[in-house]
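> need the 3D shape of this:
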Amino acid sequence: MTSVASSSMAADARPPAGYHVLPVSPGQILLPLTVSNKCGQAFRWRGIDVWEPEADGVVVKTEPVVKKEEGDDEEEEKMTKTTTTTMTTRWTKWTEWSVCLSDRVVLLRQDVARQMLYYRTLVPPSTQPSGRTAEEVDAETGVWLRDYLNVDVPLEDLYVEWAAKDAVFARFATRFSGVRMLRQDPWECLCAFICSSNNNIARIGQMVQNLCTHFSEPLLSHTYPRPPPGALASTTTEEEEDEKKGDAGVETGDVVVHYHPFPSPERLAQPDVEETLRRLSFGYRARYIALTAQMLCQAHSSDPGLARAQEEEEEEEEEEEEEKRPKHPSVQAYLASLRTLPYAEARQELLRLPGVGPKVADCILLMSMDQPSSIPVDRHVFQFAERWYGIRTAKGATGHKAYEMIADRFRALWGEYAGWAHSVLFTADLRAFKEYGVVKTEVKEERPQQQQQQLGEAAAIKEETRAETKVEAHVNVNGTATHTVVVQNGRTKRVKKEERTITESFPGDKGGTKRVRRSTTLQVKQGQ
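As a prediction, this is how the structure comes out:
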C-alpha cells in the first residue's frame, strides 16, 4: 500500500471502509510471497492495484499577486482581496488480493507499515445466508482466513531457528521473510498439483482457472475502478514495482472480474470432463483428473447415481482391501480425514490416486494436509541442493532414491517444519523473484562511459584480429604441420589448428627426397 500524494499516513489504524482487521506482521506473512500465483503454492488468488481517496482532502488557498508601483498604495488599499479555495484529493494505492470460495469472495489487503491485514466479504444477494447478518458472515470469513493462513504458526521464530543452524538459509532469511505455507482446501490442492506434473507455474495457474470457468457457474462479478487521473504517474514506476514485488502478477484497476468457485468432485467426475480438458490442452492430465474424481466419488460421494468410470479390472485382494476402507459422506470429508494420519500413511493414501506421484503427494501434504515436514523435491530443489549445499546423488542412485535422500537430508537439517523452510529457498530460486528485494546501486551515470569504453575495446580487438601473425611451422615425419603462434603486439591469439602438408620434394644430389622447412603467414580469426 502506498500513498500517491503523501508518503506518510495518519497515525490511526482505521481500516479502509467496509474492511475488518487481522493483526499480522509482515514477518509472519507477506502476501506477494505467499498468495501470488507466481509462488507455485496457490493458483487462484488474483492481485489488482486499486486507488481510493483518503478521508480528508487538502485545502489549498491561493491569492493573486499584485505588482506594486509608485503611487498605487492608496488604490491598493481600496482593492478587494480575492482568494481561490480548491480541494485536492490524496489517493492511496492498495494491492487487493481476491479469491472465490464456494459461497463468497474474500478480498484481502496488507498494510505493512501498520502490520495489519484488512479483509472484506462479497456475497451474491441471491444467496445471502438466511438468518445471518453481514457482520456474522464477515466473522465467518475471519475464522476461515486465520485457518487458511496458518496464522498460529510462529513463522518469525522459525526463521531465527533455521538461520541459526543453516548459513545458506541465513543468506535469504531477511530478503524472503514472510513466506508462509497455506492450509488449502485438499480437493482443490489435489487437482492443482495433478496439473503440476511436468509443468511450469504459469501454465498450472491457467489450467486451474480453466477448471473453474468451464466447470462451475459464476458466483458474482466485481468491478475494480479505473485509476484516477495522474495516479499512475505519481506512484512508483512499473519497473520499480516489479523489482519490489518480484513480478508477482499484480494487475492495474479498471477490471471486471467474474468469480467462479472451484468445481466439486461430482462435477469433475462427469463423463464429459476428460474430453473437455483435452480440448483445453490439459494433455494426459485430463485423464488423471477425471479418473481421480470418479474414483473418489465412487468410494465416498453422497450421490448414489454417480457411475463408476474406472474400467480397469481389480484383483480379488484389492477388492477385499477396498471393502475394508472406511466410507466417508463426501470426498471432502475423506480428504480432510487424511490430516489426522501420520505422514507415511497419508502419503500412501494419496499415491493410490491416478496422476499422484511422490512429488505431487508431498505438495498436497505440505500445503493442505498439516504435514510441515513434507518436502516436494522438484528440479528447483535438486538444483539448490547441489548448488548451495553440495548434495550430490550417488552414482547409480535411482530417481526415487535421490528424491528420498535429499528430502531426508533437509528434514535432518531443518526439523519439524522442514517443508516450510524449503519453500523459502524454493521461492528464492524462482526466476520471477530473481530481483525481489535486491537493492541496486546507482550506476546510471556510469553506464554511458562504460558502454563507450566497451565499444572502444571491441573496436581495438577487431582491428588487432586483422593483423598478420607469423606462424613458424615444423614438419613431422608424417607431413603434418605443428605451429607456434607469434603475435606482433605480444598478445596471444587463438588460431584454429589446420592440418596441412608443407613439404616439397626436390631431387637430391645423390637421389632421394630433400625436405625443406619454411615459414608461412596465416590470418588470425579469433582473439583470446
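
> okay, CA-based contacts and neighbour counts for the rest of this
Fine.

> run the chain-centre distance for the longest helix seen in the chain.
Using DSSP state H, we find that the single longest helix of the chain is helix 446-465. Mean-position distance between helix 446-465 and its chain equals 38 Å (Cα atoms, centre = their mean, to the nearest Å).

> show me what that helix is packed against.
In terms of contacts (3 or more Cα pairs under 8 Å, 6 or more residues apart in numbering; DSSP states H and E), helix 446-465 is packed against strand 526-527.

> what is the strand it packs on packed up against?
Strand 526-527 packs on helix 446-465, strand 493-494, going by 3+ Cα pairs under 8 Å, 6+ apart.

> pick the most buried one from those.
strand 493-494 (a mean of 14; mean count of other Cα atoms under 10 Å).

> now show me the structure for the sequence below, then we'll compare the two:
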Amino acid sequence: MKLRDAPSSCPSLWRCLPCPPAEMRLDLVLSSGQSFRWWESSPGAWTGVLGGRVWTLRQDGDRLWYTVYRQEDEQEEEWDGCPAKAAKLDATETDRILRDYFQLDVELSALYRGWGAADPLFRKVASDFPGVRVLRQDPVECLFSFICTSNNHISRITAMIERLCQAFGRRLCCLDSRPFHAFPSLSALTGADAEARLRALGFGYRAKFVSGSARAIAEGLGTEGLCQLRTAPYAEARRVLCALPGVGAKAEAVPVDTHVWHIARQRYGVALGGKSLTPRAYQEIGDFFRGLWGPRAGWAQAVLFCADLHKGQKSAGSQHQAWES
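Here you go, the predicted structure:
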C-alpha cells in the first residue's frame, strides 16, 4: 500500500509529551493566525508541516500526541505491518523540535497569573482562553507568511501560503490524496520570474514584496543572519526587518496593527497616537502594552487577539445561521 493510500493513523508509531491544557491549548494556538500550515484533518487532530516534515498532532488530557510521516523518497520499505507512512526519526530529536516550536520551556500558567494581576481585562478574558502561547517559527517562513497578511484574513492567507508552497516548495508526501510541500527556500523565491509567478497565484502587490525581500535577504544577511536576529536587541532586529520590502512598523514585540490599535482605544480607553496609525502611534501603543504586561507582552497580546478572533468567528457563524433561517 502506498503512502497516499494509507489509513489515517498507525497508533504504535505515535509518541507523546506532557502538556496540560493550562500550558497549551493546541486548537487555540494552531487556529489563531500565527502559522498558516496546519489544518484540522479530523476532529481534534491537526496535520501540518514543521521542520521539513509532515506531522499530525493531537492533544488528549495532559498529553500532546504526535506522529511524523515519511517523505516520498523514504517510502520504499514497510515494517511492523504498518504501511510506509510514519518516519523512523530519532525520538529525542522529534521531542526537541516540538518543545522548541511550542516553546514548552516557558511556564505559561505563571505568565497568565502575572498578566491577570496587572490587568483586570486580561484576567476576565483569560479564563475562557487558557493555553495560548506564541510559536517559535522558522524565521524565513514566519517573515514571508506575515508579508502575506497585509490587508488580508486568515482563510485567504492560508490559501495563499498553500499555493506558494505548492508552486515553489519541495513536495514531501501525500496523505488522503492531499499533497504536502515544504516552505520554499530563499533561492526558490529569488528567480527572475518569481514575482510574475506570484502575481499569477493571486498575490497581487504582495508578490513584489515577497520576491524583493527574498533577494534582499539572499544578497545581504542570509538565512543564518535572519535567524540570528532572534537574539539581537529589539531595536536592532526591528531596524533590519523594517528595511526589507513589505515589512513595516507592525514588526514589534507587541505587533501593533489596526486590530491592536482598536483594542487599545476601545477596551483600555487609551488615546494614543491620534486618529491614525502613524510611526509615533506604533511606538506609543507598543510601549503602553509592554509597560502593562512586561517582557512577554507579545504573548499576552496573542491571548486577547485569540479571544477577539473567536468572538468574531462566533458572531459570523450566528449571522450565517440567521441568514440561512
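
> sorry, back to before: which part of the second structure lines up with the longest helix of the first structure?
Aligned by TM-score structural alignment, helix 446-465 of the first structure falls on no residue of the second structure.

> excluding chain neighbours, give the residue nearest to the counterpart of Phe102 of the second structure in the first structure in space.
Residue pairing (TM-score structural alignment): Phe102 of the second structure is matched to Leu149 of the first structure. Excluding the flanking residues, the one nearest Leu149 of the first structure by Cα to Cα, 6 or more residues apart in numbering is Leu182, at 5.1 Å.

> now the match of Phe102 of the second structure: how far from Glu239 of the first structure?
29 Å (Cα to Cα, to the nearest Å).

> can you show me the helices along the stretch 151-300 of the first structure?
Per DSSP state H, counting those that start in this stretch, the stretch 151-300 of the first structure carries helices over the ranges 155-165, 167-173, 186-194, 201-215, 231-234, 238-245, 265-268, 273-279, 285-300.

> re earlier: Leu149 and Glu239 of the first structure - which one has more neighbours?
Leu149 (18 against 10; other Cα atoms under 10 Å).

> Ala251 of the second structure: what's it in contact with?
Arg238, Leu241, Cys242 (Cα atoms under 8 Å, 6 or more residues apart in numbering).

> ok, it to Val240 of the second structure distance?
10 Å.

> over to Ser31 of the second structure?
29 Å.

> and what about the residue nearest the centre of the second structure, helix, strand or coil?
Nearest to the mean C-alpha position of the second structure, counting by Cα atoms, centre = their mean, stands Ser35 at 1.8 Å. Of the three states, Ser35 of the second structure takes coil under DSSP: H, G, I helix; E, B strand; the rest coil.

> alignment lookup: it to the first structure.
Match for Ser35 of the second structure (TM-score structural alignment): Ala42.

> give me the number of residues near the closest residue to that match other than its chain neighbours?
Closest residue to Ala42 of the first structure apart from its sequence neighbours, by Cα to Cα, 6+ apart: Val35 at 5.9 Å. Each residue near Val35 of the first structure was counted by other Cα under 10 Å, and the total is 27.

> how close does Val35 of the first structure get to Leu108 of the first structure?
Distance from Val35 of the first structure to Leu108 of the first structure, by Cα to Cα: 10 Å.

> how about Glu188 of the first structure?
20 Å.

> and Ser187 of the second structure, what's its match in the first structure?
So Ser187 of the second structure corresponds to Glu266, using TM-score structural alignment.

> ditto for Phe129 of the second structure
Using TM-score structural alignment, Phe129 of the second structure lines up with Phe176 in the first structure.

> for the residue nearest to its match when sequence neighbours are not counted, pull up the helix or strand it's in.
In space, and not counting its chain neighbours, Phe176 of the first structure is closest to Val424: 6.7 Å by Cα to Cα, 6+ apart. Using DSSP states H and E, Val424 of the first structure sits within helix 418-429.

> now the helices and strands packed on strand 526-527 of the first structure in TSV, please, with extra columns for distance to Glu52 of the first structure.
Shown next, in TSV, are those (distance: least, Cα to Cα, whole Å):
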stretch	distance to Glu52 of the first structure
helix 446-465	39
strand 493-494	64
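
> so for Ser196 of the first structure, which of the ones you listed sits nearest?
helix 446-465 (41.8 Å; Cα to Cα).

> quick one on the thing from earlier: now do the contacts for the match of Phe102 of the second structure.
Counting by Cα under 8 Å, 6+ apart, Leu149 of the first structure has contacts Arg180, Met181, Leu182, Arg183.

> wait, which of the helices and strands packed on strand 526-527 of the first structure is closest to Val59 of the first structure?
helix 446-465 (43.2 Å).

> quick one: whichever strand in the first structure runs longest to helix 201-215, angle?
For the first structure, the longest strand by residue count, based on DSSP state E, is strand 91-100. Orientation of strand 91-100 of the first structure against helix 201-215 (axes from the mean of the first three to the mean of the last three Cα atoms, to 10 degrees) gives an angle of 60 degrees.

> so which elements touch strand 91-100 of the first structure?
Looks like strand 91-100 of the first structure contacts strand 2-3, strand 46-53, strand 105-111 (3+ Cα pairs under 8 Å, 6+ apart).

> which strands or helices does the longest one pack on?
This means strand 46-53 of the first structure. strand 91-100, strand 250-252.

> what lies in contact with the first one?
So the one you mean is strand 91-100 of the first structure. Against strand 91-100 of the first structure from outside (Cα under 8 Å, 6+ apart): 1-5, 44-54, 105-110, 231, 250, 259-262.

> what range does stretch 339-348 of the first structure cover in the second structure?
Going by TM-score structural alignment: stretch 339-348 of the first structure matches residues 230-239.

> how long is the matching stretch end to end?
13 Å.

> how about that stretch: buried residues?
Neighbour-count burial for stretch 230-239 of the second structure flags Ala237, Arg238 (criterion: 16 or more other Cα atoms under 10 Å).
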